Each structure stands twice: as C-alpha cells, then as structure tokens.
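Peer 1: Let me see the structure of the following:
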Amino acid sequence: MLFRDRQEAGQMLAERLLAFKDQRPVVLALPRGGVPVAFEVARVLAAPLDLVLVRKIGAPQQPELALGAVADGEQPELVTDPQLVRHVGASDEYLERARRAGLQEIERRRHVYLGDHPPVDIRGRPAIVVDDGIATGATMRAALRATRRRAPSRLILAVPVAPPDTMRRLRGEVDEAIFLDTPTEFFAVGQFYEQFPQLRDQQVVDLLNQARAFVSAQET
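Peer 2: Got it, this is the predicted structure:
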C-alpha cells in the first residue's frame, strides 16, 4: 500500500477507529512524523491530541543502530534489546548515560512542543498511540509501556504500516492493534509514502494548537 502523505494515512486510520469515538479516547502521537497522522485521527474522533515523548538509544559508535529507547513518565521507561546490547558490547554504564541523555532531550522537546500545557489525563480513557510507521519497534515498545503505566482503560496501537515480525511483537503490548499494511518487503517507513518530508518543530506545535482549538470549540 502506498499512501499519498501522512494526512491520507491518518484519515484512513481514523476510519478504522470510529468505534472508539463515543468512548472519550485520547490520541497520543510520537513526534515528529506521527503528529500529522494522529492529528487526522483526533480530528475525526473529536479527541484530544497529545504526545508520547520517546528517545532512541543508539549503539556505541553506531548511533543509528537502535539498542532500545527511553520514554518519558513519572517512572521513565527504558526498553532495550538484550541480545543486541550483548552483541555490540554496550555496558550498563553506557546505557545509563544514554538514558540520562535521552531524558534531557525529551525535556527539551517537551518545552519546545508543549510549552506550559500539562499532559492530557488518560486515566480510565482509551489511549490510541499513533505513528507514521514502525520499523523495528524498539521506540514504540517504550512508548506503549510508558503509556500503559498511565492507566488508560484500553491501550490501542494504530499505525499505517509495519513489517509482519514487528506487528507480531507489538500486539502483545496492547489491547488492540490496527495496521493498515504489513508488507514483507520493508526497508524504511518512507518507502510507503509518495510524500514523506521531514517535519519541523514548528509544524508539530501548530498541529497541537489546532487540535486544542477544535477540542475547546466542541466543549463550549
């Protein structure tokens, strides 16, 4: 399946999530690429839009090789691939330094994206976690576990595309998972989009502000 852009992918996901509209869901995006997708879902479901802030932990000397990820929260969630950690020889000290650095970057992004806005309370409400696609799943696994700790009534994963092995691993982390496509020939998320530009921080902020505006309008 080839999506025109993230907006179209979000609209298609929203159609699969309509059953949650009357359950007061909260939509949570992984920035930056997940935000335009999640925005469309939140718009259709008339739901608040918020972020799950996650930072990938790269291997020593190979920062693009993900050993795991750290996600924000009262108890920050660190998820690693033990086999890969052993393979690259990453020490406990290295992982702890990477965890601290990741949390510092998360705090910086929180300030940039959210300013003084507090997190949306998801306790007792369905939480729909959205990204524009998933490759290995390390970052998403950390995001899902951190979200689960916030006690939603249900945890739903919704993404346009992911490879089959990643899909199978992540299904066990959630109550429900929705994937529009699970192709076996998977090299990068961007291959499934005609338009896949890198988003700027300001675009994320603008979409969050638009989402707050339409939720506020519905409540008045």
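
Peer 1: only C-alpha atoms for contact and neighbour calcs from this point on.
Peer 2: Will do.

Peer 1: can you give me how far the strand of greatest length in the chain is from the chain middle?
Peer 2: In the chain, with assignment by DSSP state E, the single longest strand is strand 62-71. Its chain's C-alpha centre and that of strand 62-71 lie 15 Å apart, by C-alpha atoms, centre = their mean, to the nearest Å.

Peer 1: Then stretch 41-60?
Peer 2: Between the centre of stretch 41-60 and the centre of its host chain there is 4 Å, according to C-alpha atoms, centre = their mean.

Peer 1: Check stretch 169-183 too.
Peer 2: That offset, for stretch 169-183, works out to 13 Å (C-alpha atoms, centre = their mean).

Peer 1: okay, how far is it across that stretch, tip to tip?
Peer 2: Stretch 169-183 has its terminal residues 15 Å apart, counting by C-alpha to C-alpha, to the nearest Å.

Peer 1: Proceed likewise with the subsequent sequence, for comparison:
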Amino acid sequence: MHGFADRADAGRRLGALLVADPPPDPVVFGLPRGGVPVAAEVARALGAPLDVLVVRKVGVPWQPELAMGAVGEEGAAVRNADVVRAAGVDEQTLRAVERRERAEVQRRAELFRSGRAPEPLIGRTALIVDDGIATGATVRAACAIARARGAARVVVAVPVAPPEVLAELRAGSDPVADEVVCLEAPEGFMAVGMHYVDFRQTPDGEVVRLLASSG
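Peer 2: Got it, this is the predicted structure:
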C-alpha cells in the first residue's frame, strides 16, 4: 500500500506534524535531490529558511544502490562496516569510490546554492529532511555536517523509514540526532520508493528552483 502521493504530499503531511510541536529556531535542510521537495513543504509550513546539505551515498561498485557509507560537505564521512565486510570491498576500492563521490558533492553544492552562502546554523536547530531513509548512511553524514557547523540541536524528519534504522539513530548516550520524527515505519520495509505513488527522480533544475524561490 502506498503511503504518499508524491514528495510534496509527504512534505505537507510532515510539515503538519512538525507545526504541532515546532523545533526552536529551525533551518530546514533537504538532502538532494529527492529530499528537497519534501523539505520545501516543511520549510513553508514552519516559516523557516530552506537550504541543502549535500551528501552522497558511497555505493558498492557492483551494487550501487547498496550503501557502504556516505560522504558530504565539511569532510563528513560515514561507513557501514557490516556492508563493507559482507560485500568484500577492500580499502583501496572503498577510498576510490569515496573520492569520486566527494568530487560530486563539491559539484552539486556549487550548482544547488548558485553562489549563495550556506544558511548560518550556529546555535540553531538543524531540521534535516529526506524523502525517506533506507540504510541511514546519508542521514548520519548529514547530521555530522550539521554538528560541524555548530547546530545547537539536530532533528531528522522523514516520511518513511525502517523501524530498526530509526532505533539506531535514536540509540545510545550519544545519538546521531537529538530527535527523529517519522510518519510511517512499516515492518518489512524494503525500499523508500515503494511508499510513493509518484517517485520519479527529482531533476537538478527542480532543486535549484525550490532553493531559489525559498529565499
């Protein structure tokens, strides 16, 4: 059963939930590309500024959709040791994929911001929004970037995610995020796209347009 019509629908529903108990002084960050249409609706609902945190999945070379980690701005890097081990990826191969994805992070950050400086974050709440979570690698990297930029609080908000990944993000004395908000956490989760009727890829131009129109 599909949970959301499209990313804008998911964003409106997520925004409605967050408005009921809004985080203090938020900056809404979409994870490009698919997270930005969701984040735009959340930012509109909260009357908050919208920006991007550019993060790239580091995929297993012969199975790119399987994340063995993620890299992002501010030198952020996260590795999924279990995936690296199970896939039998050696350190040299892993570093090569990380290097390639770092170059893409730089390119996309320049493209999406179009010369604008990142939204100031020191002492504010970083509200990190994506269209869903699969392994959690990209969200972990995004949280690391937000903390490096001086966020007083980091909140992750997504329409859908696996229950076990949500538990990992919230776990321990030093959790990845201070708060995790999720509309649907179905058992037997398989893929984010299965929970949308329309899950077409978000073009770069749409991300640029949404960011420009929010300012």
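
Peer 1: who touches the longest strand of structure 1?
Peer 2: Contacts to strand 62-71 of structure 1, defined as C-alpha atoms under 8 Å, 6 or more residues apart in numbering, come from residues 52-59, 76-81, 84-85, 99, 102-103, 138-139, 142-143, 146.

Peer 1: again, 7 Å this time
Peer 2: Applying C-alpha atoms under 7 Å, 6 or more residues apart in numbering, the contact partners of strand 62-71 of structure 1 are 53-59, 76-81, 84-85, 99, 102, 138-139, 142-143, 146.

Peer 1: Have a look at how far, on average, it is from structure 2.
Peer 2: Once the two models are superposed, strand 62-71 of structure 1 sits on average 1.5 Å from its counterpart in structure 2 (mean C-alpha distance after the TM-score superposition for structure 1).

Peer 1: center of structure 1 - which residue?
Peer 2: The centroid of structure 1 falls nearest to Leu30 when counting by C-alpha atoms, centre = their mean (3.0 Å).

Peer 1: Contact partners for it?
Peer 2: Leu30 of structure 1 sits in contact with Leu51, Val52, Leu53, Val130, Asp131, where contact means C-alpha under 7 Å, 6+ apart.

Peer 1: and the fourth one, how many neighbours does it have?
Peer 2: If I follow you right, that is Val130 of structure 1. The tally of other residues near Val130 of structure 1 (other C-alpha atoms under 10 Å) stands at 31.

Peer 1: Surely it is in contact with Leu157?
Peer 2: Yes - in this structure, Val130 of structure 1 is within contact of Leu157 by C-alpha atoms under 7 Å, at 6.3 Å.

Peer 1: once aligned to structure 2, how far is the helix of greatest length in structure 1 on average?
Peer 2: Using DSSP state H to define each element, structure 1 has its longest helix at helix 92-114. By mean C-alpha distance after the TM-score superposition for structure 1, the fitted helix 92-114 of structure 1 averages 1.4 Å away from its aligned residues in structure 2.

Peer 1: so where do the helices sit in structure 2?
Peer 2: 7-20, 35-46, 81-87, 91-113, 137-148, 163-170, 204-214.

Peer 1: Quick one: closest of the ones you listed to Met190 of structure 2.
Peer 2: When the helices of structure 2 are compared by C-alpha to C-alpha, helix 163-170 sits nearest Met190 of structure 2, at 11.4 Å.

Peer 1: just to revisit the earlier point, with Leu170 of structure 1 as the reference, measure out to the residue nearest to the centre of structure 1.
Peer 2: 15 Å.

Peer 1: Val79 of structure 1 too?
Peer 2: Here the criterion is C-alpha to C-alpha. By it, Val79 of structure 1 lies 13 Å from Leu170 of structure 1.

Peer 1: Next: Gln11 of structure 1.
Peer 2: 22 Å.

Peer 1: Then Gln198 of structure 1?
Peer 2: 25 Å.

Peer 1: Of these two, give the one with the bigger neighbour count.
Peer 2: Taking other C-alpha under 10 Å, Gln198 of structure 1 and Leu170 do not tie; Leu170 has more neighbours (18 against 8).

Peer 1: thinking again about what came up before, in the longest helix of structure 1, which residues are buried?
Peer 2: Leu95, Ala98, Arg99, Gly102, Leu103, Ile106, Arg109, Arg110, Tyr113, Leu114 (16 or more other C-alpha atoms under 10 Å).

Peer 1: One more: stretch 72-81 of structure 1?
Peer 2: Residues Asp72, Gly73, Pro76, Glu77, Leu78, Val79, Thr80 are the ones in stretch 72-81 of structure 1 that count as buried (16+ other C-alpha under 10 Å).

Peer 1: List of residues touching it?
Peer 2: Stretch 72-81 of structure 1 is contacted by residues Leu53, Val54, Leu67, Gly68, Ala69, Val70, Ala71, Leu103, Ile106, Ala142, Arg145, Ala146 when judged by C-alpha under 7 Å, 6+ apart.

Peer 1: any idea how far Gly3 of structure 2 is from the residue nearest to Asp6 of structure 2 when sequence neighbours are not counted?
Peer 2: In space, and not counting its chain neighbours, Asp6 of structure 2 is closest to Asp198: 4.9 Å by C-alpha to C-alpha, 6 or more residues apart in numbering. With the distance defined as C-alpha to C-alpha, Asp198 of structure 2 ends up 11 Å from Gly3 of structure 2.

Peer 1: One more: Leu18 of structure 2?
Peer 2: With C-alpha to C-alpha as the criterion, Leu18 of structure 2 and Gly3 of structure 2 are 18 Å apart.

Peer 1: Over to Ala146 of structure 2?
Peer 2: For Ala146 of structure 2, the distance to Gly3 of structure 2 - C-alpha to C-alpha - is 29 Å.
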